[in-house]
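In: Pasted the sequence and its predicted model underneath.
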Amino acid sequence: MSIRKIKLDEWDLKGFYPFVPLLGKSLETGGELLGVTDWIPATVPGSVQHDLLQAGIIEDPYYGTNSLSCEWVANRWWIYRTKFDFNRQEGETVRLCFQGLDYKAHIYLNQSLLHTHEGMFQPLALDVTDLLRTENNELMVMFEHAPDEMGQIGYTSKTSTQKSRFAYKWDFSARLVPIGFWDEVYIGVTGRVNLKETRLEPEWNGEDRGVIRVKSLVACGSEGIGEFPRAISYRVAIYKDGNRVSETGQKYVVVAEQTVCEAELKIENPEFWYPNGMGDQPVYEVHVEIWDGEHKADQWEGATGFRSLAWVRNEGEPHDSLPYTIVVNGEKMYIKGVNLTPLDILYGNVSDDQYRRTVTMLKEAHINLVRVWGGGLIEKEIFYDLCDRSGILIWQEFIQSSSGIDNVPSKDPHFLRLLEETAVSALKTKRNHISLACWSGGNELTDHDGVPVTAEDDNIALLKSLVDTYDPGRFFLPSSASGPLEFLDVEQPGKNHDVHGPWKYGGPEKHYELYNRSDSLLHSEFGVDGCCSVSSMRRFLPDEHLKVTSVQDNLVWRHHGEWWDTLERSRQFFGELPNLESLAAASQWVQAEGIRYALEANRRRKYGNSGSIVWQFNEPWPNVSCTSLVDYYGEPKMAYYAVRQAYRPFHLSLKYDKLVFRHGETFKAACYVHNSGKNRSYDWQADCFDLNGNFLWTKRGSHIVGANSASQAAEFSMPIDERCPDVFGIRLRWDADTAQSNVYFFSARRESWFRSLWEGPKPILDCSLKNQTVSAGNGTSTGTFVVRNVGGSVALFVKAKAPPGADAADVRCLQNDSVLLPGESREFEVLTSIRAHQENLSSVLSNVSFQAWNDR
């Protein structure tokens, strides 16, 4: 922190062939060595690629196969340049602060080399107090070409950098390797005394009083070298909701070169922090100041809260397993999780609004934990701040990942030094966050035999020792998966502790057999792939590629989702697909069905199973098809709403063996109740119906369900014969509320199993805007629509549609994908946001329409 923070916003950028800037002039001619570009305006933070696009030097790398023509950028050297004046006051210490240098950077001030830095995740502060001029300072940062590193396929044992690997090519991204400042750059001004780091330690006495201990490492003078001993004042105040709730008086300490200053502040009747869905998230803001005589020398702000968090062993788990169940404030928490990739392949260009939108969508989907994946980033501070205030627990991985050919953590001494620097920086920065639940050594790390690593591995032992030193008491997992099996294998019962996979739909019978037989203690990564919407495809696919095709037949599609072709799967379910809209809809329906069933099957085993962490929530690159729940442009797929449904605090689910039946078989299913809250009584109703809305049978019951539990409520069966429709639905309802329902579809067709969902009479929807609220300040409007099915057939998966000219992601509705039988109605809450090309919020909302999935 600092008493003054001056952002350096006006930058220029120029590219060179490697090493050219070090020479400057030609040996042959003596003339200036020109760059591969002229000076162009640059955005900081950002990326070289973004600036080149803005300058018209490269084409949009997200469009078509343009990124292939942009790979040269990572192989050049780039110089950022800015000029500034600075008037230093007596007693001030001035530092150049770099929060995210990507990757190897040489920093020059007024033509003098200050420092050479390697690594993405270690902030750098350089004391320039005696080097600044009053006018016309020139700061230049020269980035070398991106280091040679592996994408998804390679040898983990040969990893040599701490650069985010996913941008070198992963199954959900192209190869587009960023260079530049991925986090902010500023001038930080302090007095002669400065705060190097601050740690917060909240404790609760179990009754009506809490304590927040604040410990700061304080340095005297320029980089800890100056006049000492000195008397200083260490002041701490704590605020909640803008009101001061505690503070220290002045405390004078004698500072040597570096000294630890401490304060203990009492909080009367503290409010407790809970994960999303368990309670509220009150945070206490901590303000620390250092005063040197009559002058404030430095300041720091952070936040914390009161909660206990422990990891305990699962109920009935094998004796050799790790603890996978989270207990918060004495209550078990079932993990309703997702895996997070970076929000953009050019991660330096992610805006604060994108982070806010992402965390909002996590919270609205009832998600309570996010795994920040080791192939990506240790995210910017704003993400963790938002998770603190939204109740999203963080599973943070260090920057290591599997590579396929071998997955053995690197032991290269240079790499281990970089890994340690990254880890120490992350530990000191993130440990204060109340949302931080655990650390992990990395993604899918194994020994040479493919067995998940343990702390016996030297690399992992180093990380564990650093966690024990800098964040003692925080849970540490060697890797995810943590073994003894890496991948779910129901043929080896008792060994599926923390497992990964699969990432594909297993078929109308095997998919359900797998999850019904699973005995995983924690399922920390798995998923099903599905297409994005056609409106999103239009943003990155050239017109000639907007057609039904596959990644085998179309190189552009292959470039945007190589591993995730769903064409044949979609044809199996729905027959021939007449247009791209049909393919997208069919693909998303199977993805949603597959993920929902996996989540509900795991949840039925609560707390034999501790939870699910879906792969993946988002994607950093636009894919035709991918395992993400939300596409690159922020538009949710059907799977997002299926996850939101499966993670609801109170929920009914259906257990079954398969989706497709033949005449002569018997449909059998069991209804389960899932309750994340207290004991409660409830009424349930199960309706079996055809696609015209005719009821084949209805069953009802009343039960009392225990707190924080899952249990079976009922069983159903039905003969599959000539009286059975080709496709029938089962709707589970509770508390006599159509809005509280969960709908499943089954087929008795021999082929094109679910084509009947698209055939037959179309539903007719009548909708009216009941009320609306416009908030011009934050650019949103909210409206309540009443949607009624006035036709003679079931309206499937009703969804709010953005009006022409608006981005689909700017119209959000949490009731999307509702099923309405003839004569039924439901209220839909629609939130619209405004972007630069839209002007009238009221107009956007009033032009929202609704469409049923089978009205195509």
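Out: Good, I have the coordinates.

In: C-alpha from now on. contacts and neighbour counts both.
Out: Noted.

In: And the contacts of the longest helix belonging to the chain?
Out: When the chain is parsed with DSSP state H, its longest helix is helix 580-603. Contacts to helix 580-603, defined as C-alpha atoms under 8 Å, 6 or more residues apart in numbering, come from residues 505, 511-512, 515-516, 518, 527-534, 546-548, 566-567, 569-570, 573-574, 577, 609, 611-612, 614, 637-640, 642-643, 646, 653, 655, 674, 710, 853.

In: Could I get the full set of strands for the stretch 1-150 of the chain?
Out: Assigned by DSSP state E, counting those that start in this stretch, the strands in the stretch 1-150 of the chain fall at 4-7, 11-16, 40-42, 77-84, 93-98, 101-102, 104-109, 112-118, 124-127, 137-143.

In: most packed of those?
Out: Highest mean neighbour count of the strands of the stretch 1-150 of the chain: strand 101-102, a mean of 26 (counted as mean count of other C-alpha atoms under 10 Å).

In: alright, now check it against this:
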Amino acid sequence: MASDAGTVEGVDLCERERPVSAPASERVSDLASGATYELKDAAAEELSLSGADWRLTGWYPNQWQPRLSMELGVSILPAVAELPATVPGSVQTDLRAAGRMADPFVGLDSLHGEWVTQREWIYSKTVQIPDGWERERCELVFEGLDYAGSVFWNGRKAADFEGTFLPVVVDVTGSLAPGGVNLLQVMFRQPPELDGQVGYSSRIRHLKARFGYGWDWIPRMVAVGIWRDVRLRTYEGVAVRDFYPEAAPAAAAGQGAVSFRTELEVMRSGAYDCLYALEDAEGRTIWQASRREVLRAGPVRLTLAAEVAGIDLWWPAGMGAQPLYRARIELRDGDGRILAAAARTIGFRRIEWRANPGSPAEALPYTAVVNGIPVFLRGVNWVPVSPYYGAVTEADYRARLDPLADMNVNVLRVWGGGIIETPAFYDYCDRRGLLVWQELLQSSSALDNCPPDDPQLLERLAAVTTAAVREKRAHPSLLLWCGGNELMWEGFRPVDERHANIAMLAGLIRELDPGRRFLPASASGPAFCADARDFGRGVHHDVHGPWLYAGSPGHYAFFNGDDALFRSETGTPGASRAGLLRALRGACDVWPPTADNPYWTHRGSWWVPWDAVSESFGPWRRDVDELEEFARCSRFLQKESLRYSSEATRRRAPQASGFLVWMGNEPFPNNANTSVLEYDGMPKPAYYALKKAFAPIHVSARYDRTDYRTGDAFRAEIHLHAEYAEALHPAAGAVVRAAAFDFGGALLAERDFAAFPLPSGSTSLGAVAFAVPELAEPVFLLRLEAAAMDGRTLAETTYLFTAADVGCSWEALRSLPEAGTVTVLPASAADREVLISNQSSVAAVELWIEAEDDEGRPVRFADNGLTLLPGECRTVGWSGGNGRLSSLRAEGFNARAEYRGEHS
């Protein structure tokens, strides 16, 4: 070797990773009696090789292979000289950190990174082995290599690999260098070419994250590199190849059942002590057992069934707590030495599926029942945090998942064109009660949406699915497996188990995770999208779309007539905040936001908002930069659209059993997109409307349109939503007030409704109605408030309406009289709260609060997009940042305020 990252000589191209055989038949023996043991850490004989001490070099294809150039007689130099690298990560993030690649999130600069996939890359690391560490067997374990190449150990090829989502285990027994200093190199070939969003699903031959090849919310950004952890492990006698402690509540309260299933590779026949234990969240052992096993060499499967007392149920978010337990196994020799160990986090809950009331006989059941209580699934579609998903940290996950958990989400659909999500993601969902709908790396392609049935691809898909199921199935957050996104036969008919691909996956799930739900695809049932012409025919089961606001009255008529049993994808685009659009423009022109502006087409070409915003808010001048107002209008349309579609679906519960927004997060800073969180995790206005619509207690209005004329009849049917009321609030009640106000705060109509005890589910309370009078300004609002018997506010919603004789439906919001006396300031030095007040004579409409800490990081508010009546003030909490605000401002359609004082 010339250097740590140099070329490799003396390579045997026929060497391969040694495969592990399939497990043998089950063996069971009696429990030992009377003995107790102290279990040790499961990873005692592992060395982590992850970290920032790797090196990276880039090569033109094959030029890393020969030691000398035949033409020149000198060493061939790499195309990209050695630079520092971090594992897990990606080639692109290492190049960016070294200043060798432009920031792909600025302007059009992602185009300047596309060359990376035209090179071959070598990661190198010197591995120091402690004296006496190596035992009978030694293995290199790569949890994720993206995508294909070879592993070299001390200058010789140890394995070839292919597949982003297949763990690679390389036997390096007996090949550790004298003195303990070893060279590890991982070479990546050029990644395969795949269809991006538009192409042919049936022709897919590689299981790599497809979104990176270009989707409507990300340009081409194809990741390469070591994207999950690397470790070196050693053991003797026996190795744990799979450990699955399946947990479920028992019939008696406070009792749980755990079925321990362990797959071993036994290298040496003999007697082993198998120790099992269950610990609570504080590390206290609440159950343990041991037994002596006499094992023959080869693959072995062990089982043990346990009944455990004193356990608490795990609940989805909003329904209760999420107690977690740690299940463990150790195998020891006769001297008590730990030879192998494994551990998993588990939770005790039972999930069943119930047919929707009144659904067609052939429809799948879509109502989730958790621990005996039906759950309305409310959530978002989740895509990778970054195109370079290997570099995503736990802090990055928290920055996106914390807001979603606070949005009252209880389910995340991990979309099929992305990745099998990481342990950090699942651990978070376990802790916060977020159910996970995990899809299996397949997606539609527009020209052909049928999944592949190529035998080699199905073999790879089976291997990847097996690895995913074994890694994820113990997580209490795992709700279901799904074959993929928008997989359909011709005519946009969702596939089912009649397709060989789906039949294979369904069979695997039945074999490996038999208690878990498997859906063939999303959407599922006879129809992909709901069509108003087919309402009432029973053909809308789990549907996708629409993805645009249809205006007034079209949007409201559609969702008032909707009959879908479940909505796993419904969305509307909204622009990012104007400050971010300006900050990331680079050398581009930020205005106008039109289809002939490359800044907008590069960063979300499907969702360029010019036409949609113009249709609702009237014309804009191309030669005058009005970005702030334009973005505000775009964001308002997304908010109005998603609020009504989500509320309308929830009003139909239990006939409708869930609503998932397309989409929650985004991996690239789009100028406009359907996400409710921006790239950096900051919410859009739609986020706050959904936060209320998804709350366990909510009050909503059903109406026919948002634009009126003087003398028109206005009518809104008021609904109270109180999920789990019978189980969680059996004695609670509420008073609901519906009040309509004009722009100056004068009362137009009001009505009170009593709900005692609090009804469970969605209940129509009655209606508020009046004739729209002649108004001084063509805007009025409807305020709904639900209060507990002790006066506490349980829920509050404000709806806007226009009453103009001419113009587009929302155009009146652009010319409202100014609310001149609006203030925003920190509420106190001790609390993370701000006080926003409207002391003017007119309403302040859609006030959006923004603030940064003294390091320039934006903070997130508990509520936002506020409409304040004259004389009204609100106290709003905030989170994030370092606790000190350096800037604070609020701006709406007709008001703006800024606080310039110091606060700490």
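Out: It's in. Please read these numbers as outputs of a predicted model, since none were measured by experiment.

In: what TM-score do we get after superposing?
Out: The TM-score (TM-score structural alignment, normalised by the length of the first structure) is 0.94; 832 aligned residues with a C-alpha RMSD of 2.0 Å.

In: thinking again about what came up before, distance to Lys196 of the first structure added to the strands of the stretch 1-150 of the first structure, as TSV?
Out: Output for those, formatted as TSV (distance: least, C-alpha to C-alpha, whole Å):
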stretch	distance to Lys196 of the first structure
strand 4-7	15
strand 11-16	28
strand 40-42	30
strand 77-84	26
strand 93-98	12
strand 101-102	20
strand 104-109	22
strand 112-118	19
strand 124-127	10
strand 137-143	24
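
In: So for Thr198 of the first structure, which of the ones you listed sits nearest?
Out: With C-alpha to C-alpha as the criterion, Thr198 of the first structure lies closest to strand 124-127 of these, at 16.1 Å.

In: what's the matching range in the second structure for the closest one?
Out: The alignment of strand 124-127 of the first structure onto the second structure (TM-score structural alignment) spans residues 168-171.

In: Tell me roughly how far the matching stretch lies from the first structure on average.
Out: Taking mean C-alpha distance after the TM-score superposition for the first structure, the mean distance separating stretch 168-171 of the second structure from the aligned residues in the first structure is 1.8 Å.

In: so how many other residues sit close to the nearest residue to Leu758 of the second structure once chain neighbours are set aside?
Out: Distances taken as C-alpha to C-alpha, 6 or more residues apart in numbering place Gly733 nearest to Leu758 of the second structure, at 4.3 Å, with adjacent residues excluded. When neighbours are counted by other C-alpha atoms under 10 Å, Gly733 of the second structure registers 18.

In: Point to the residue nearest the middle of the second structure.
Out: The residue lying closest to the centre of the second structure (C-alpha atoms, centre = their mean) is Trp382, at 3.1 Å.

In: From Glu247 of the first structure, how far out is the counterpart of it in the first structure?
Out: Using TM-score structural alignment, the partner of Trp382 of the second structure in the first structure is Leu340. Distance of Leu340 of the first structure to Glu247 of the first structure, computed by C-alpha to C-alpha, to the nearest Å: 38 Å.

In: what about the helices in the first structure?
Out: Taking DSSP H as the criterion, the first structure carries its helices at 20-23, 48-54, 352-364, 381-390, 413-430, 458-470, 510-517, 534-540, 555-559, 567-574, 580-603, 638-646, 841-846.

In: Output those helices as a markdown table; include the columns mean neighbour count and distance to Ser402 of the first structure.
Out: Formatted as a markdown table, the helices of the first structure follow (neighbours: other C-alpha atoms under 10 Å; distance: least, C-alpha to C-alpha, whole Å):
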| stretch | mean neighbour count | distance to Ser402 of the first structure |
| --- | --- | --- |
| helix 20-23 | 13 | 35 |
| helix 48-54 | 20 | 27 |
| helix 352-364 | 17 | 26 |
| helix 381-390 | 19 | 25 |
| helix 413-430 | 17 | 15 |
| helix 458-470 | 18 | 14 |
| helix 510-517 | 18 | 25 |
| helix 534-540 | 18 | 29 |
| helix 555-559 | 20 | 22 |
| helix 567-574 | 19 | 28 |
| helix 580-603 | 24 | 24 |
| helix 638-646 | 25 | 26 |
| helix 841-846 | 18 | 45 |
